[in-house]
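[1] model the structure of this input:
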Amino acid sequence: MTDTLKIASWNINSVRFRIGIVEQFLKNEAPDILCLQETKTVDETFPADAFRQLGYVHQVLNGQRMHHGVAIVSRVPIAEDDRLDWQANGEARHVGVRLGNGLRLENVYVPAGGDIPDRDLNPKFGQKLDFVERMTRWSEGLDVPTLLVGDFNIAPLECDVWSHKQLLDVVSHTPIEVEALGRLQAAHGWIDLGRRFVPPPMRLYTWWSYRAKDWAASDRGRRLDHMWASPAVAEAAVAHRVYEDSRGWLKPSDHIPLLTEFRL
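    Now for the predicted structure:
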């Protein structure tokens, strides 16, 4: 049997409030590493013991009170590598680690960008575009095998949203965001693992709004969460899954976890 490494990513929308479903996911799927976004807690109140009890003794945290926050918890040794301020304002939106096999794992939470897709009318939208541009410049200089995961807050393809036509003017699917993400992907030759395993035009969503009375019935989803790999890393990927049923768990996040399995 081939040895594999399983890496998961999940915008949990408050890790303390939703620790129950995090534990459920870890017990069911047993990833080796879990990258979390929007943890919404400072490092001192991160539920570290709950993860340790399940074997995730290696933890790298970059927390922030009430908003943002990212973390990587692991059953295999990891070493903290970087905390990049792509927002250029001190927000806790990134943490990176290196694994013993030389893989660089970067966990990012891209800003949502507000409601109006106009840099002049909505500074948050400009900040989002600038964030992606800084990631693009960083990607150009990468020279080691890297896996970039997280909540990108952009659904790039027409089949990544429930209605391409109705969402063209909605932040997360506007042409300017899609073009920015395309430049980011080209800057390092990133391979979109989600669409490698679930090719277009197949439906693939990772987020459903809390506003829907019945998220599953309306199914107005978007693919905001991604796993991108350097070409050599992508070649080692043997499976990719999204856990859509978790959107219906008790006290769910509006995002669902993704998991990619790699051949060692």
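[2] from here on, just use CA atoms for contacts and neighbour counts.
    Will do.
[3] W228 looks like it's in a strand, true?
    Yes - according to DSSP: H, G, I helix; E, B strand; the rest coil, the state of W228 is that of a strand.
[4] SS state for L34?
    strand.
[5] with the one 10 residues further on instead?
    Of the three states, E44 takes helix according to three-state DSSP.
[6] and the gap between it and I33?
    Using CA to CA, to the nearest Å, one gets 21 Å for the distance from E44 to I33.
[7] out of those two, which sits in the busier spot?
    Higher neighbour count among E44 and I33: I33, with 24 against 10, using other CA atoms under 10 Å.
[8] packing partners for the helix ranked longest in the chain?
    Ranked by number of residues, the top helix in the chain under DSSP state H is helix 123-140. The criterion is 3 or more CA pairs under 8 Å, 6 or more residues apart in numbering; DSSP states H and E, and the helices and strands that helix 123-140 contacts are helix 175-188.
[9] roughly how far is the helix it packs on from the heart of the chain?
    Remark: helix 175-188 is offset 16 Å from the chain centroid, using CA atoms, centre = their mean, to the nearest Å.
[10] before we compare anything, build this one as well:
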Amino acid sequence: MQLVVTTWNVNSVRLRLDHVARFVAESKPDVLCLQETKCPDDRFPLSAFRSLGYAHIAINGQKGYHGVAVLSRLPFAETRAMGFCDKNDARHIAVTLGKEAKQAAGITIHNFYVPAGGDIPDPAVNPRFAHKLAFLDELMAWTGRERPAAEPSILVGDLNIAPYETDVWNHKALLGVVSHTPIETSRLEEWRQTAGWVDAVRHLKPEPEPVYTWWSYRSPDWAAANKGRRLDHVWLAPSLQSTLQEAHVTRDTRGWERPSDHAPVTVTLDF
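    Sure, this is the predicted structure:
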């Protein structure tokens, strides 16, 4: 059995419904995890996704901001959502695949949307950056309490941090830019390593190969300039590392009309 899982910050699920439909027609993931859906739960386009073959849907949304969703061809045994930093801002949803998923049964998929953090990398003067650091601290505390990577599990999402030097187009130029500052990259790596998660993309495409998943809307010719960052991630529990067969970024979506500034990241597991 193969399990194909995609994560994508779609930057408004209703605005880019046609993009999602085009992507799933071409790539056919079994499970599609979306971030920044910007959609309250009662307005989520459930029927459209069911018509695309995703009968099982878990959502945690709000009006205008944030929001996460998991669309699946495989049934769920359980769903849940966590809140962080005393905010109900729709940044997490988790599903556990049911027994009908056969070899993949019991795998839990955590879908996160970590705060971006604003523009100034100083928590003393930028509340949004302070929120981001506090969110990372609470993720570390969650790891200590629940040890999610000790069970078969996958963590995906827009983590809004590019941890390695070749995860950004210019390491030195971006050291003072939110998403690649040392305080962020060190905390993200500490969290990943403490929990034991395996960075799926970097496991198959180790440094120094550049890998990007995001290109700014501000770039007048994003493809030629290629000033990207790897903000979107897929991490695996150690027990799933041997099943990892493929990991790739679908860069072409960034060139579609009125695109998301993020591209989908897909992994294939073989059981």
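[11] hmm, back to that, buried stuff in the longest helix of structure 1?
    124-136, 139 (16 or more other CA atoms under 10 Å).
[12] contact partners for A77 of structure 2?
    Applying CA atoms under 8 Å, 6 or more residues apart in numbering, we find A77 of structure 2 in contact with V95, T96, L97, G98, K99, G106.
[13] kindly report the same for D219 of structure 1.
    Taking CA under 8 Å, 6+ apart as the test, what D219 of structure 1 contacts is W162, W208.
[14] corresponding residue for it in structure 2?
    Aligned counterpart of D219 of structure 1 in structure 2: N226 (TM-score structural alignment).
[15] what residues are up against the aligned partner of I120 of structure 2 in structure 1?
    By TM-score structural alignment, I120 of structure 2 lines up with I116 in structure 1. Going by CA under 8 Å, 6+ apart, I116 of structure 1 touches N122, F125, V170, V171.
[16] which of those are retained in structure 2?
    Using both residues aligned by TM-score structural alignment, their matches' CA atoms under 8 Å, structure 2 keeps these contacts from those: N122, F125, V170, V171.
[17] which of those sit farthest apart?
    N122 and V170 (13.1 Å; CA to CA).
[18] give me the common contacts of these two.
    What both N122 of structure 1 and V170 touch, as defined by CA under 8 Å, 6+ apart, is the set D115, I116.
[19] checking my notes, G20 of structure 1 in a helix, right?
    Yes - per three-state DSSP, G20 of structure 1 lies within a helix segment.
[20] how much space separates the alignment partner in structure 2 of it from V10 of structure 2?
    With TM-score structural alignment defining the correspondence, G20 of structure 1 maps onto D18 in structure 2. According to CA to CA, D18 of structure 2 and V10 of structure 2 sit 11 Å apart.
[21] strands of the stretch 1-150 of structure 2, residue ranges please.
    For the stretch 1-150 of structure 2, the strands defined by DSSP state E, counting those that start in this stretch occupy 2-9, 31-35, 56-60, 68-72, 76-80, 92-97, 108-113.
[22] what's the closest of the ones you listed to H233 of structure 2?
    Nearest of the strands of the stretch 1-150 of structure 2 (CA to CA): strand 2-9, 7.7 Å.
[23] for the residue nearest to the spatial centre of structure 1, helix, strand, or coil?
    Centroid-nearest residue in structure 1: G150, 1.4 Å away (criterion: CA atoms, centre = their mean). Secondary structure, three-state DSSP: G150 of structure 1 is strand.
[24] counterpart of it over in structure 2?
    Looks like G150 of structure 1 aligns to G157 there (TM-score structural alignment).
[25] check contacts around that match.
    Applying CA under 8 Å, 6+ apart, the residues near G157 of structure 2 are 7-9, 33-35, 111-114, 232-234.
[26] then V178 of structure 2?
    A116, G117, G118, D119, I120, P121.
[27] translate it into the numbering of structure 1.
    Using TM-score structural alignment, V178 of structure 2 sits opposite V171 in structure 1.
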